[in-house]
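[1] Let me see the structure of the following:
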Amino acid sequence: MLGKLVKRLFGSANDRYLRTLQPKIDAINSLEPDYEALDDEALKGKSQEFRGRIEQGESLDDLLVEAFAAVREAGKRALGQRHYDVQLIGGITLHEGNIAEMRTGEGKTLVATLAAYLNALSGDGVHVVTVNDYLAKRDAEWMGKVYGQLGLTTGVVTNEITHQERRDAYAADITYGTNNEFGFDYLRDNMASSREEQVQRAFNFSIVDEVDSILVDEARTPLIISGPTEDKTDLYQSVDAIVLKLEEAHYEKDEKSKSISLTEEGTERVEELLRDAGMLQGDNLYDYENTAIVHHVDQALKSRMMFENNVDYIVQNGQVVIIDDHTGRMMPGRRYSGGLHQALEAKEGVEIQPENQTLASITFQNYFRMYPKLSGMTGTAATEAEEFGDIYGLGVIEIPTNLPVKRLDENDEFYRTANEKHNAIINDIIEVQEKGQPILVGTASIEKSEMLSGLLKARKIKHQVLNARYHEQEAYIVAQAGRPGAITIATNMAGRGTDIQLGGNADMEIAERTKDVTDEAKIAKITQEVREEIAANKQKVLDAGGLCIMGTERHESRRIDNQLRGRGGRQGDPGFSKFYLSLEDDLMRIFGPERLDKMLVSLGIEEGEAIRHRWIDKAIENSQQKVEARNYDIRKNIVKYDNVMNDQRKAIYEQRAEIMESEQVSEEVTDMRHEVIEDVVIRHIPPKAYFEQWDIDGLAVDVETKLGLSVPVIDWAREEGADEEVLIERLLEASDIHVAAKKDALGEEMWQNIEKSILLQIVDQEWQEHLLNLDHSRQNVSLRGYAQKDPLNEYKSEAFQLFEGMLNHTRETLTSVLSNIQFEGMPQENMFQPQERETHEIHEEAESLFSGGSDAPEALDSSAFQNVPRNAPCPCGSGEKFKHCHGSIAQTGPVASRSATALDPLDPETWGRVPRNSPCPCGSGKKFKHCHGQVS
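    Here you go, the predicted model:
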């Protein structure tokens, strides 16, 4: 009650924030005459002036008013468009690291130029992220005129450009591109073997367009770069043929989670079929030996029973192409992982591509959180404000419209069956078209858009269809959807980037009619005719009531419904919207209350009759909230699991960067080799062990195979007074001489290049193997919930152990390769050049990624190891330099501490594994081997 009173008296928090910006808006407006008086060169010179002031210590906030005034003037000169005051508010919101929620048609593309220009003045670059290549290219070319007027450069990153063009695009002041291109470039850069192969600069500031689509909807599926494994075409086809023989009683479907499982009867039937095909080992499907077969059966079941052609994917040019369920667009190049895509290919009878192994991956959450400053804009963000705040630290600011919204939003019409609903939609389309209103009909899938198109064709009603099949004509179809009486059926309107202009789009119509005309006078005449025609058509549409929006069903998210509605009533235009629903809609069928049908019968509705009732509205809202909550849980779960890997990923990527930028890595390589020698000796001759317990023969084998040394280890061990310390010292000396001889034979520079190249290759190989192990671990820990164990905590523990094991194996592998390597007959100029690999960029299916969830604390606290100078003492207290302790890949990396507890100089139990030549952690100043490391 008190909160409502405060809000009534002082306004909402959003209103109060907007009021604080008014003095800045007034200041920008007051500068307009001064900037109008500047000639083009003087206006362009403002950028150099601003950069000079930044170098002298002024902040970007100090320059905001003048910079925004300059951008407004550049917009007028380059585009003939002047930023409205509400657009200036949006620009300030973006600069301050928030999300600007602006209605459709309010000019978000132009708003981005304000914050992009201001933040680009630092010289560190700005990334403007869009949802598809078309918008990236369009916005870069369109808004690039504004930046060019101010002397700044613009780049665009798309899939088809060359490596050098990509580097140049990232070197520009402002770079446009899609979230996928930016993310995949980051992963590829961290697979590069030299700085010249990398394309991106250090991150600075990012503006994300359609931020809810990118940071919420697409965040359920991480980016993955993968490489092909062995071909299993016959296996996929055989398993698919077996699944085809199953009946409904053999499996259970859960449409809410899009999962499927065999019943007991189904398991017996599958075992029988596999046994007949000679594919089952033993009698039980769930024996360990049949783990892979079970996985393939599950994926084949899912592809057959849960994934639909023309809904989840389409078959085009002999390939299975995923359809984005949020935008309705095709996603060529993306593939489901875990064998699901191969199962779909087997189902559709197209060529089966080999399965993929993960080489690098990252979630959008962790990718975008790497930007020191992040902002975004969209028409629909308020419903996800909590998620934006929790995961990205972004506030949502609702920006007022430039003109009042005149669109009329009708209550939903509800029918019992889909047929009744479709008949009502067709009848209303005919009625509205007769008035001259353009109509935009929103559907949820290709299948439903084409079904509705068939109904219109049967009534001989002319219309256009916009879905993944007609992706190439998208801009033209959307641009002309505002003509009088035009009917457009679209699968989804999120991120289309082209406004529906009432009367039609004059520029596109002129371009279409003059594409084959060369005579200037004729072009001018056509241009005049088109503009007059469009103006007359616009007036007809305005008189008829503006654009009519018809939603054929509610989507899973209220945001998508709002995006569809938002296409009408832009910039003060009139408009109308209404949604048509039925009990047979997916949302109501899967998530709606079970008793709703009985409730409708009790209300006494007849066939074909529409109802409106607050109970129905409440049921729909509850269904959407269930889906939104479930999807949020999936995304939170992904972040929790990926956070475990993220520290490890950053550690490896930082190490790779240091290796690439170092002229030589001999010191690090030598430290690794010495650690391996100590580990090898202690493994076979444990401290305080009796001579009879020594494994001298095993030590001799390891010395020969891992160190490449032919030395009398067995004789050394049998000498009087010999112990593990004596053997370590002798082996260190022999190994140093052995490696020095290789260096002398090749020359120091060549040897250093070999060390660096091989170290990079081994780090990459071990990291890829580690990712595969993490994938297996992630799948396995989900089952431990049945044993009352938290899967997330189990995964954290295993991931840490796997990471330590990976680093130990990296040291051993590197030492073995360099100690045993031979160079006779090798062409030295091409020695150890990295080989090109075939890779794929994919989105992994979210539900198969992670199971379970937990809010348990992180297994390890890595904050103490962040941003530590490499030559500074390690924060763990070991007495070593950071680069030789937790900062070295030879040890455990920044995130892997020697003990899960703090190091106590008085408690040796907390010291973990201490190198024998390092200072003793007790603080005595002696080497560990001469202090607490002595063998008593």
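[2] drop to CA atoms for contacts and neighbour counts, all remaining ones
    Will do.
[3] sec struct for Val320, please.
    With DSSP: H, G, I helix; E, B strand; the rest coil as the basis, the three-state label of Val320 is strand.
[4] Would you mind confirming that it is in contact with Ala346?
    No: counting by Cα atoms under 8 Å, Val320 stays clear of Ala346, with 10.0 Å between them.
[5] quick one, helices of the stretch 151-300 of the chain?
    Secondary structure of the stretch 151-300 of the chain (DSSP state H, counting those that start in this stretch): helices at 163-171, 179-189, 211-212, 233-244, 264-276, 291-305.
[6] For Ala479, find the nearest of these.
    Proximity to Ala479 (Cα to Cα) singles out helix 211-212 among the helices of the stretch 151-300 of the chain, at 22.8 Å.
[7] I'd like the distance from that closest one to the chain centre, please.
    Relative to the chain's own centre, helix 211-212 is displaced by 12 Å; criterion: Cα atoms, centre = their mean, to the nearest Å.
[8] Repeat that for stretch 404-423.
    So, by Cα atoms, centre = their mean, the centroid of stretch 404-423 is 35 Å from its chain's centroid.
[9] for that stretch, how far is the first residue from the last?
    34 Å (Cα to Cα, to the nearest Å).
[10] still on that earlier bit, let me know which of the helices of the stretch 151-300 of the chain is tucked in deepest.
    helix 211-212 (a mean of 26; mean count of other Cα atoms under 10 Å).
[11] Before we compare anything, build this one as well:
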Amino acid sequence: MRTGEGKTLVAILPAYLNALSGKGVHVVTVNDYLARRDCEWVGQVPRFLGLKIGLIQQNMTSEQRKENYLCDITYVTNSELGFDYLRDNLATGKLAQCHFHPNWLFSGLQSVDELVLRGFNYCVIDEVDSILIDEARTPLIISGPAEKPSDRYYKAAKMAAAFERDIHYTVDEKQKTVLLAEQGYADAEEILDVKDLYDPREQWASYVLNAIKAKELFLRDVNYIIRGKEVLIVDEFTGRVMQGRRWSDGLHQAVEAKEGLPIQNETVTLASISYQNFFLQFPKLCGMTGTAATESAEFGSIYKLKVTIVPTNKPMIRKDESDVVFRATTGKWRAVVVEISRMHKTGRAVLVGTTSVEQSDALSEQLHEAGIPHEVLNAKPENVEREAEIVAQSGRLGAVTIATNMAGRGTDIILGGNPEFMARLKLREMLMPRVVKLAEGIFVSVKKPPPKKSWKVNESLFPCILSKENIKLAEEAVQFAAKTWGQRSLTELEAEERLSYCCEKGPAQDEVISKLRNAFLEIVKEYKVYTEEERKRVVSAGGLHVVGTERHESRRIDNQLRGRSGRQGDPGSSRFFLSLQDNIFRIFGGDRIQGLMKAFRVEDLPIESKMLTKALDEAQRKVENYFFDIRKQLFEYDDVLNSQRDRVYTERRRALESDNLQSLLIEYAELTMDDILEANIGSDAPKESWDLEKLIAKLQQYCYLLSDLTPDLLASKCSNYEDLRDYLHLCGREAYLQKRVRFLFVCLCVCVCVHGGGGCCQFMTSNSFSLRFFQTMQLREDYI
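    Sure thing, here's the model as predicted:
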């Protein structure tokens, strides 16, 4: 379905139907903001129909997560859902109490109650192409701290800075790899005073290669930004910061060394899964997006999903103008500024799409010099917090918005401005400081405490100054809310939820909600007078104009940007400005593009040529096929691991849910005996050919408690293969029970140390399980 046609609302229909089975439904979105917005906004429909709605956010505790996953419909992001699955299969529980229930001893110190996810049933994915295709190149990985960081990262970073490209090393931007040249090897070994960079006793090669990768392929304000003393990864598809994520295999540490920041601990992979294999675990899977038609083959081959195109409610009248191509990037950016200036003067709203933080900042500087007022939306923290308000007002008269990637922004660009959203922002900035409790913390540095949280919105985003009557009405409602709920008594999330409900149409029996909603509706009414008038002027000027500044690796991402214009029959237009020096053409363009670059000498005149258009389309197809192959390879590679992962996780879950782990462990012992017996004797071998010494050596390698076994003992007790198998089963059971008794004795000794003699005696004599144990060991009287 096209942008603005109501995907979020439509998702409620299948989600509600499948939730009636009581097995749970997951509605998956691309970020926390969208998950919260959808839960509050359309979640009121199933709530009104009697279902429980859950929401998962990044900073929730395990208890909150479990409670929300148990709801009928749960709104969650793809990464949170995936990581919760991996965490459930990694959790080890805590040694929380010292009692002697058998399951405490043999459950791996974890109970099934600690798991947050319940079984998979039905999943609806919003922006399905972004999650199942764009993000499917990178698997989900949970890593744990390994050894302390090495100073080698700093030495390697200095060396990489001194080395020269094409002399000391070569770079393959397509494969994102680097290779040391002969000169690089020789100089590196001389500088480091080692004979071989790959010497396993003092391995330097990975440090040097990562340092060169960090220098050449991982660029500041493109692949990452720096906040404080942290390197934060920027998602290449959505332009958002990926909080808490780190590159693996020492690459993140190499980037920290390059930037001269403190290096954090190295990591080791504990668990991983690809998005393809994770979502294929759902018995029923579906999704929605505005741009899946070009990827229908991949959806069919990997996920067995059909793609259906739903026609628009009103005819699409957006005009997509032909691309303007320049030889050099300088000419392209000059033309972009001219285009923005021209549209701004006519009063049209302009949305400019860039591919990196660096580009958006550079363009912003040029617009400042040209005197064009604008808003910037990229991964920088100061811009991220204002995301929704910036996007919601991008349709105002003469508004200019620069955005780094538009996938999954989740807020419609309404021509003339969004009065409901503006009214909510106005009420929010009045309500939040009164009802939200401030975060408590101890400041390590007293010189400069962190700034207080402010919900103040830039006044220029509002279409008019509110009348005194409406300001008084809103203040009275806010005062009543603060008095009823308590001054600064709510968390920010709780306050946001209540405010959202006030600004929606659900039944309002609560007096506070009723007063706040009344104030909200009056503010909307006042703002609407201005936004309706503004809308007419923007429509008559030609609607929203979209300016693309680079072709993306996929036509879909270009279509997502274009799709912001021309929603619900609105007028609009789009135009892409490209240069032959753009990454996509430089890396994937081939000889034809290189030839064109040499042929055209003029930098700031656009090039028009059928051959060029064909070359551009061919380059984009090459990129799409290349990345499809990467995703396919990852899927096939992970498929091998997946069968192993499924079996291990299934056995783990079986053990956790079992009431009697003793029988399960004895079963494992017997299966192990069968495997060893089959591998070392074989079921068809006659008794005369049995190599009992080899068998016993292998058994004792697995279980040191079988030290009493001898070839003579086995020969005397077993006349055939079945006897031998039964006898080894018995030995396995006895070894397990012997180990169990020893472990219990150790636990009781620990208990004696903790509780002291008398208290522990009283504890033991009152505990029937402990008494049975002591009777077995014939120790009770001696101990007392």
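[12] Of all the helices of the stretch 151-300 of structure 1, which one is nearest Glu766 of structure 1?
    The nearest among the helices of the stretch 151-300 of structure 1, by Cα to Cα, is helix 179-189 at 16.1 Å.
[13] Give me the range in structure 2 that that closest one lines up against.
    Aligned by TM-score structural alignment, helix 179-189 of structure 1 corresponds to residues 78-88 of structure 2.
[14] Superpose on structure 1 and give me the mean offset of that stretch.
    Taken against structure 1, stretch 78-88 of structure 2 registers an average deviation of 1.2 Å after superposition, with mean Cα distance after the TM-score superposition for structure 1.
[15] What count of nearby residues applies to Val539 of structure 2?
    19 (other Cα atoms under 10 Å).
[16] mind listing what it touches?
    Each residue near Val539 of structure 2 by Cα atoms under 8 Å, 6 or more residues apart in numbering is listed here: Leu415, Asp570, Pro571.
[17] how about Gln276 of structure 2, what's its partner in structure 1?
    Using TM-score structural alignment, Gln276 of structure 2 pairs with Gln365 in structure 1.
[18] For the residue sitting furthest away from the middle of structure 1, which three-state class applies?
    The C-alpha centroid of structure 1 is most remote from Glu720, which lies 62.6 Å away (Cα atoms, centre = their mean). At Glu720 of structure 1 the chain is in coil, as set by three-state DSSP.
[19] how close does it sit to Glu729 of structure 1?
    From Glu720 of structure 1 to Glu729 of structure 1 the distance is 16 Å (Cα to Cα).
[20] do Lys626 of structure 1 as well
    Lys626 of structure 1 is 66 Å from Glu729 of structure 1, by Cα to Cα.
[21] Then Arg8 of structure 1?
    Applying Cα to Cα to Arg8 of structure 1 and Glu729 of structure 1 gives a distance of 80 Å.
[22] Compare neighbour counts for the two and give me the winner.
    Glu729 (14 against 10).
[23] The more buried one: which element?
    helix 724-746 (DSSP states H and E).
[24] Who are the packing partners of that helix?
    Using 3 or more Cα pairs under 8 Å, 6 or more residues apart in numbering; DSSP states H and E, the elements in contact with helix 724-746 of structure 1 are helix 666-684, helix 713-718, helix 748-781, helix 791-820.
[25] ok, average deviation of the shortest one from structure 2?
    Taking mean Cα distance after the TM-score superposition for structure 1, the mean distance separating helix 713-718 of structure 1 from the aligned residues in structure 2 is 7.3 Å.
[26] I'd like the distance from that helix to the chain centre, please.
    56 Å.
[27] How far off centre is stretch 59-70 of structure 2?
    On Cα atoms, centre = their mean, the centre of stretch 59-70 of structure 2 falls 17 Å from the chain's centre.
[28] Need the contact partners of that stretch.
    Gly24, Ile53, Gly54, Leu55, Ile56, Thr74, Glu114, Leu115, Val116, Leu117, Arg118.
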